Structure formats: C-alpha cells, structure tokens
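> Sequence first, predicted model second:
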Amino acid sequence: MSLGKIIWVDDEIESLTSQQLFLQAKGYEIETFSNGFDALESLPSIQPDIVLLDESMPGISGLETLSKIKESYHNLPVVLITKNETENLMDDAIGSQIADYLIKPVNPNQVLLSLKKLLENKRLVAEKTTSAYQQQFGQLFSALSGSLDYKEWIDLYKKLEYWELEMEKSDSPEMMEVFQTQKQEANTEFYKYIYRNYADWLYAKDDDAPIMSHTLLKNKLFPLLNKEIPTFFILIDNLRFDQWKTIQPMFTDLFRIEEEDCFYATLPTATQYSRNAIFAGMLPLEIQKKYPDKWKNDDDDGSKNLHEAFFLENYLKKNGHGDLKFSYTKVLNHQEGQEMNNNFLNLLSNDLNVIVYNFVDMLSHARTEMEVLKELASDEKGYRSLTKSWFSNSPLRQALLKLEGKKVNIVVATDHGSVRVRTPYKVVGDKQTTANLRYKHGRNLNYNPKEVFAFKNPAEAGLPSPTINSSFIFAKEDGFLCYPNNYNYYASYYKDSFQHGGVSLEEMIIPVITLKSK
C-alpha cells in the first residue's frame, strides 16, 4: 500500500536517483521533474500528497513555483529544499506557508523524517496514543479500585480528560469504547464517594474538605487582591474541564498559567445554587437565612441570580477588602458582550473586575431544543468543538486580547459543569415538584433510592427547604429524572442531551485557573 504520492522538483533530479529508490522502498510513490513549469502542469493529473521543491532552479524559481502551487492547492504541503540559509529566504518561504524546510545536502533519512511528520503524523500519533493508553489503562483501573481522597479524584479526572482529548487523535472506535466504559466506571465510584463524604464537607475545616463553591473566592481570588495590580475574575457559566482544555491555548497565547486547578461544585450543580454560593461565600441555606429577601427557590417567579453583585460586595467587606474598587458585569447575549468589550480598557482603573459570561449554559440548553445543534454537538467531542468555535470568535476573547502585555491577574472559573445523560429514572411527585432533570425537590417524592442521592432533610445538604417536608434528590452518573406521565416521550427526547444539577465528575469537578501577564 502506498504511503503517499510525491512530486519531487529539482533541476539536478538525476543526481537524486538513490534517494528516490530509498523512498520508494519505504512505500512512497514518486514522480520527478527538472523544472517548475512541468511540475505545475502535472499537478491536476497526479494529485500528489506532498511536493519536494528545490529553491534554486533556472526558468521559474522554487519560491515562484511555491506561490503558483498555493494559488490553486492551498492545503497541499510543500517542503522547500535549498542551499541558501539566509534569513530573508527563510522568512519568504515561511510566509508562503511551506510545510517544512531542508538544507542541502540532505540525506535520505532527513527527507523520510519530513515525509513521516507531514504525511503519517496523524496515523503515528493515533497508534502511539492507543498504545500509551493501553499501558496506563491498568493503572487507572487500579486507582478506581482504591480509596481515593478528594485531591486524588481531581487528579484521576484530569487524567481521564487528558486521555479523552488524546483519543480524539485515534481512529480506533474499539479503544474509545474501552475508554468510555472506564469513564462510566469512574463516575459510578465517584458517586459512591460523594454519597459517603459530601455532607461532612459542607461545614468542615478547610483542611478536611476540598475547595467548594462557597469557599472558592476566599481560596483562589482574595489572596490576589491588591491595589497595585488589577485582577479580573471571569466566570464562564457551565464550563467543563475538557471544554477549558479546548480553549486553553487561546489563553496561553496571551498569558502565563500560574495554576491550573479544580474545585468541587456544591449541589445542586445548577446556576442559582452554585453561583450564588460562589459570590456570597455561603451555602444556599446560609444565604436564605441572612438575606431572606434576596433568595428565591426554584418555583419562585423571576430570576434567581439577580443579587450576585450585592453578595460579592458584602463578601469582600467581610474579608477585609471593602475598600477595593470593583466592577461586576454580567453578559447574557452578544450585544452585552460587545458593550463589555468596548468598555474593557476602562476596567483597568478598578482593583477587581468580575465578569460573568453566560454562553456555554445557553449552548447546553439550546442544544436540547434545536435539531441543528444536536447535529453539531452530538457528543462530547462536538460539544467541545462548539465551545472552541464560540470562544475564538467571542467578544470575551476580543476583550482579553486588549490585556496582552498589561500587568494583570486573571482567574478563570465556572459555577458547574454538565453531563451527557443516557439513563432515565422514574420519579413521582406532587404538583409542587420541580421540573429539573438532574435534581428535584418537593414533598412526597417517590423514587428508587438506589438511583438517586437523596436528602430528606435539605439542611444536611446546606439547602433551604422550599416547603415543609420538602426533600431533595440528585441524579447520579448519566441518569435523568422523568415523571411517569409521557415517560417514553421524555425519556427519548432528553436522552443524550447535556444536563446539570446532579452528581457526576463532569458536573462537580470543575476548573479554576490563575493566569498572569507574560
């Protein structure tokens, strides 16, 4: 089987016969030409995978030939081979989008290495990735069998997401199936871990519990605050760790990562609970007791996150930062994003700027409702791709570009993640029961206790009780909660959608990143 078709253009092509034979023996097809004109005429009929091009030729030079190739075959890789090592030539060649650059005299192995890098890179990377994962599979499986603490669960989840992103480079559906099975097993064990430990974390001392929503700012933001360097806290709603890794390169182009960490979202892993907890520095039950006029339950009318700036202002004062000048900006649509971008440089006069960007959450909900988004984000890979496309073109990224080279601190975080749900569970409740798919609260809930994480006393979960005798239940792993009425319809409609509110690695272990100026 041919590894690729090569056109080799050199005015001294006869002297390269031994190299041609060497490459043919390795499995490449080669057509040779002694000038650029003939090579250009042959392109439509040969349709090569790569061109090896001598820079110095009579008639039409290598760079001129390169320019003509790129006019019609923009994605065709061209390797320029030259005796000339001047910087100007290299700049011209790179500016003309060469794929590689070899200095004469070249030996056959140099050419072979370049061809492998350009033509076989994807296959070689896929094979290496699959092999490496197979070697680590046993270690990851052993870790799941052990007794992990909260830090080790974060490390394990990071490893799983690393391999999920690496497996995208592999064309092996069998290995991806193995990986997905292991990830499901990890979520099963993670649920058991949360079931055993969650309630104890909520009021524990810092050393005995992970950083959670209500302790995030105290641990990750407040230590950076001072009047010398402006600090930006950017909360991107509903951002999973794998989505962060997808957009990370666009941040590291501009800033240096000081710390890439994760924290645990409080339950329910839903905006009104976890985000209010972040900005108030309190659990929802504590917020409701201290600010009863500012807290709304699921079934109350109106927005549930109207008072984040108020919570933050009081939290700053409580922690000795009441004299800092701060701004709070919430972006709910593209127009608001543009307004934020237009005003962005003015924010540098503040000590702290908080920006809440609500796009990924809208994407998650819209994907459930819109067929076109279901096609574009049919799985985690597509969901990541849409997130990357959004961020690369967003007003948020345009605003961050304005901070390049400026002395700033930046903390990027989220309020919760989401999980692709596949398994429907039946729940029966009265008219007051909430409609959420990953958590519900209400009176007289009827459910299979093996399928949910239940708190009959909401206070044990740090949650207010909306009505007397209300209880909370949270879906585990990839489950979602459906009523018996029209059960089959809703089970089919919501299957494979991205939801949040329950207990899974993807929803609860979420990114918090500290960046500084380069």
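Looks like it arrived, so ask away.
> C-alpha from now on. contacts and neighbour counts both.
Will do.
> Check the burial of the nearest residue to residue 367 once chain neighbours are set aside by counting its neighbours.
In space, residue 367 comes closest to residue 373 once its chain neighbours are excluded; the distance is 4.8 Å by Cα to Cα, 6 or more residues apart in numbering. Residue 373 sits with 17 neighbouring residues when counted by other Cα atoms under 10 Å.
> And the helix or strand where residue 373 lies, how far out from the chain middle?
Using DSSP states H and E, residue 373 falls within helix 371-376. Centroid displacement of helix 371-376 relative to its chain, using Cα atoms, centre = their mean, to the nearest Å, is 19 Å.
> next one: stretch 195-207
For stretch 195-207, the gap between its own C-alpha mean and the chain's C-alpha mean amounts to 28 Å (Cα atoms, centre = their mean).
> Please tell me how far the helix of greatest length in the chain is from the chain's geometric centre.
When every helix of the chain is counted residue by residue (DSSP state H), the longest turns out to be helix 173-201. Computed by Cα atoms, centre = their mean, the separation of helix 173-201 from the middle of its chain amounts to 19 Å.
> Got another one to weigh against that:
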Amino acid sequence: MKSFTILWVDDEIDLLKSHLMFLEERNYHVVTCNSGQDALDAVKERPFDIVFLDENMPGLSGLETLTELKRLDASLPVVMITKNEEESIMEEAIGSKIADYLIKPVNPNQILLSLKKNLDHSRLVSEKTTAGYQQEFRKIAMDLSMVRTPQEWADLYKKLIFWELQLESIEDKSMFEILESQKSEANQQFGKFVERHYADWINGEDSPVMSHTLFREWVAPQLEQGPTLLVVIDNLRYDQWFAFEDALNPFFRKVVEKPFYSILPTATQYARNAIFSGLMPLDMEKRHPQWWKNDTDEGGKNLHEADFLGAQIKRLGLDLNWEYHKISSLKQGRHLAQQFRSMKGRDLVAVVYNFVDMLSHARTEMEVIKELASDDKAYRSLTLSWFKNSPLLAIIQEAQAMGFRLIITTDHGTINVKQASRVVGDRETSLNLRYKTGRSLTYEDKDVLAAPRPAELRLPSINMSSSFIFAKNDLFFAYPNNFNHYVSYYRNTYQHGGISLEEMVVPFVVLEAR
C-alpha cells in the first residue's frame, strides 16, 4: 500500500501520541505542528496528502488556517477536528470545502476511517466495483440466454449501463473491455430477438409501448395530474439520461422512469413523427399525405409535428390548451426560457430539443467534436456539460417555479458504429448509414433485418418494388465505390436508424416539482 504523509495541526499535539503511533504502525507518515502558522509554513515547504486541523487554537484559529491552506492548495484535503458542536462552526467549515468533520474526543478508528474515505477511496471503490461486476458477469451471461420479453431486454440493457457507469471511473480497464464484449454479445442476441418479434409487435401481439403508442398510453394519462411540460430531446440514449439526471434533483423529484421502444427505422422522421401523430409511418402517409414525406422527397421531414400532435389530441378526444415549440438553436432556447411565464394556463407545453442530435452529427463532421466525444464516456460527459449550461435547464427551472410536471423522453438513441457492411442500391436509395430503403438493394443477409414488403411493418414504400433493410449490432452501410475512404470517415461515429439496444430502448421519465 502507498505510504501517505499526514500533517496534524493541534496546539496540544503531545496528547495525541497514541493516535500518531497507531497511524505510524499502519504505514502512515505523520508530521505535526502546534499552530496554524507553522502548518502554513510546512505546506509551503513540502507536499502533504491530507491535513488534520484542530479548530480551536491560539493565534490563527482553525477556520482561519483552513482558509489560508485552501489558498495555498485548493485540492488539499483538510479534516476539521473540534470540541465545538455549534452549527455555525460546522456550516462555515463545510462551506470552506473540508474533507471531513470530526468531534473530539476522536478515537483512532475514526481517524483511520476518515483517511480511508479521503485517501484510499479510489482504490477501495475500484476493488469493490471490480469484485461486484465479476460476480454480476456470470448472472448477466446467464440472463442473456434466458431473455424472452421486451421488458426483460430493457432491464438487461439498464443493468449493462449501470455497470458501464460504475466501471468507467476505475483503473482496471480489463473489466471495462469485458463489459464491452458483453454489450456486443447482448446486441447480437437483441438483433435476433427483434427480427423474430418486431412484425408481431406492430400488429399488437405482446407489444411493448412504442413510439406510436407512447402519447396515448403514457403521456395522456399524466396530463390528468396538472399542467405538464413534455420535453422530447432528440437522440437521447438511456446512459445520457442517467448522466444528467442528478442535475434535475434540486428542482424535480422522479415519479416514473421506464423504457419504451423506438419504432424502426430509429430515425427522427419516423420515430418522432410517430410519437406526435400516434401513428405508424404508413398510416401517417395514408391519413395525412399533406404532412408526410418519404426519404427521397424534397424538404424537411419533421415540419408538421405540431399538426400531427393536434390531430392526435383531437382523435383521442382530449380537451387540452396546448402549445408546441421546436428548439434547434441557442437563440431559440433562450427566447423560450424568457417567454415561458406566458405558458401559464396551458395544460401541455410540448418542446422538441435538438441539441443531442446536432452533437452526434457534428461529431461526424468536425474534428474538434470527435476529440471531445471520442467514446461513450466522453459523449455522456459532453451531454452533461451541455445540459447544465443550456437554455433547456432554464426552461425546466421556469416550469418548476410554475408548478408544471415534467416529462423527459426522446425519439430514439444512437450507437457508436465500428464495422462496415457492403450495400448496393440505385440512385433513389436513402442515404442513412443504419438503414436503407430503395429498389434492388444488395446486402449481406447476416448483417441486416430485411423488410422486402414494407407494408407488413407499417412502413411506406418509395415505389412498388422498394424495400427496407436495417443494420444490426454496430454496423454501418458503405458502398463498394471508394469503400476504404467511406469506412475510415464514418467508423467510430454515432449513428441511428438501425437495430441496437442503444437505439431502440429509450427512456420515458415523469418528474414532479419540488
């Protein structure tokens, strides 16, 4: 074990010899001082791992010494030791970012626990986490062979995310690599599961809640509880939701958090339009041809979400005073935050926020974003940083102040693609990297879920002979022409449209104002 150096500051240090011997026996090196000024001089001369600081000393008091120590080294852990149990002293010490607060008389085991907590925390957490995942590894492997329902797949996926978040902060990268292997195996099995059951889901057999049933099944019942802000963050994966969940805790408490399934293709024009319309794409095309656009049609594909939502609200017989807003820029977000007070009296305010989708596309196009979001951990971190500083958080704070309930959800997730699968199509073939629709598609059968008759999956056809294919696992489609350049450009980018746990199993969260 590494030997740590402790600075112990107490004007009665001679009374603590038994404590010092206890620590020395456990390989801690202790340097002592009798005053605050001596402590400051010692810290200027050499580094220490932690300081134990008496609060009540002549000359510089413990709190005064604490302030000066933090000026010298803001990262130096300081444990305050005091006889004084006054709340004001505790608050001032805690406000100065002490590492711990101990009340005299302290026993050696209290000191040891504080040292373990502050100096050995990373090692102990790493060892505990590694041991925990090693035990869980076998159970996850067993679960993979026994998963039979959409809910069981969602539970397994959330378990994999939990361990991913636990393992990403420890030093044992081999455990992380094992988890990545399990995630890959899970996606392979999940692809087979979806291939067997997706058509049945669309026809209502043992179907989970999906994009086109989400509003009717889960959103509409929540509207009976009072005014609601519905936020659809485009392209939000489950792990990204977990990354910024804590940032909402000061304003909202979570009431419901459960997964639903994005329809195929897991792409905005299909999945998000399905949420707002309450219809599958083929039904949108038939009922509302003036609003629906296929892949090869000119113009924006999500320009009529408000129209779709209005039609669904009317079809469900809901008497709602509602508004819809789409945010695709910082300026638009700030404007809505400033104007949100005018939403008083609305039963439903629906907001589509596009940042995460723009982030994933920017990561493909811009080298600087590729550096900032080089892997899933960095991608989550960037999402958290955005959320904490975004107008969306300001909008949510305004909603909380006005007593709104909050629903956060998304249309689909995204996956980091690693391998290319060759595909050939004509000029009318769609451009998405994770799904294709067009005529005479040539592809690797093992890499895709194929829909030669799109109507069976309630998908529209560009023409009489067009079909759909959806990429499985972490594959992306590449044309044989200029194949190597194409693969090099798109490998390790975040894409959506296909079949993976990351893209299809997405969060629905209900929160109420604190």
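Perfect, I can see it now. Since the structure is predicted, the reported quantities are computational estimates derived from the model, not experimental observations.
> For stretch 473-488 of structure 1, buried residues please.
Along stretch 473-488 of structure 1, the positions that meet the burial threshold by neighbour count (16 or more other Cα atoms under 10 Å) are 473, 474, 475, 476, 477, 478, 479, 480, 481, 482, 483.
> likewise stretch 319-328 of structure 2?
Neighbour counts over stretch 319-328 of structure 2 (16+ other Cα under 10 Å) mark 322, 323, 325, 326, 327 as buried.
> Can you flag which of those residues belong to strands?
Under the assignment DSSP state E, the buried residues of stretch 319-328 of structure 2 contribute 322, 323, 325, 326, 327 to strands.
> and which of those is nearest to residue 88 of structure 2?
Using Cα to Cα, residue 327 is the member of these that lies nearest residue 88 of structure 2, at 45.2 Å.
> Disregarding residues adjacent in the polypeptide, which is nearest to the aligned residue in structure 1 for that closest one?
Using TM-score structural alignment as the criterion, residue 327 of structure 2 maps onto residue 331 of structure 1. Nearest non-adjacent residue to residue 331 of structure 1, counting by Cα to Cα, 6+ apart: residue 357, 4.9 Å away.
> Equivalent analysis for residue 244 of structure 1, please.
In space, and not counting its chain neighbours, residue 244 of structure 1 is closest to residue 511: 7.2 Å by Cα to Cα, 6+ apart.
> Tell me how many other residues crowd that neighbour.
Using other Cα under 10 Å, residue 511 of structure 1 has 24 neighbouring residues.
> where's the aligned partner of it in structure 2 relative to residue 257 of structure 2, distance?
Residue correspondence to structure 2 (TM-score structural alignment): residue 511 of structure 1 is matched to residue 507. Here residue 507 of structure 2 is placed at a distance of 7 Å from residue 257 of structure 2 (Cα to Cα, to the nearest Å).
> Now do the same for residue 490 of structure 1: its match in structure 2.
Using TM-score structural alignment, the partner of residue 490 of structure 1 in structure 2 is residue 486.
> doesn't residue 478 make contact with its match?
Yes. Under the contact definition of Cα atoms under 8 Å, residue 486 of structure 2 touches residue 478, with a separation of 6.6 Å.
> For the stretch 151-300 of structure 2, which segments are assigned as helices?
173-202, 211-214, 220-222, 238-244, 268-277, 281-287 (DSSP state H, counting those that start in this stretch).
> Would you mind finding the most buried of those helices?
Ranked by average neighbour count under the criterion mean count of other Cα atoms under 10 Å, those are headed by helix 268-277 at a mean of 26.
> so that helix aligns onto which residues of structure 1?
The counterpart of helix 268-277 of structure 2 in structure 1, counting by TM-score structural alignment, spans residues 271-280.
> average gap between that stretch and structure 2?
Taking mean Cα distance after the TM-score superposition for structure 1, the mean distance separating stretch 271-280 of structure 1 from the aligned residues in structure 2 is 0.3 Å.
> Show residues contacting that stretch.
Applying Cα atoms under 8 Å, 6 or more residues apart in numbering, the contact partners of stretch 271-280 of structure 1 are 213-217, 237, 265-268, 283-284, 287, 304-305, 308-309, 311-312, 314-315, 415-416.
> just how off-centre is that stretch within its chain?
Distance of stretch 271-280 of structure 1 from the chain centroid (Cα atoms, centre = their mean) equals 21 Å.
> Also stretch 31-51 of structure 1?
Stretch 31-51 of structure 1 has its average C-alpha position 42 Å from the chain's average C-alpha position, going by Cα atoms, centre = their mean.
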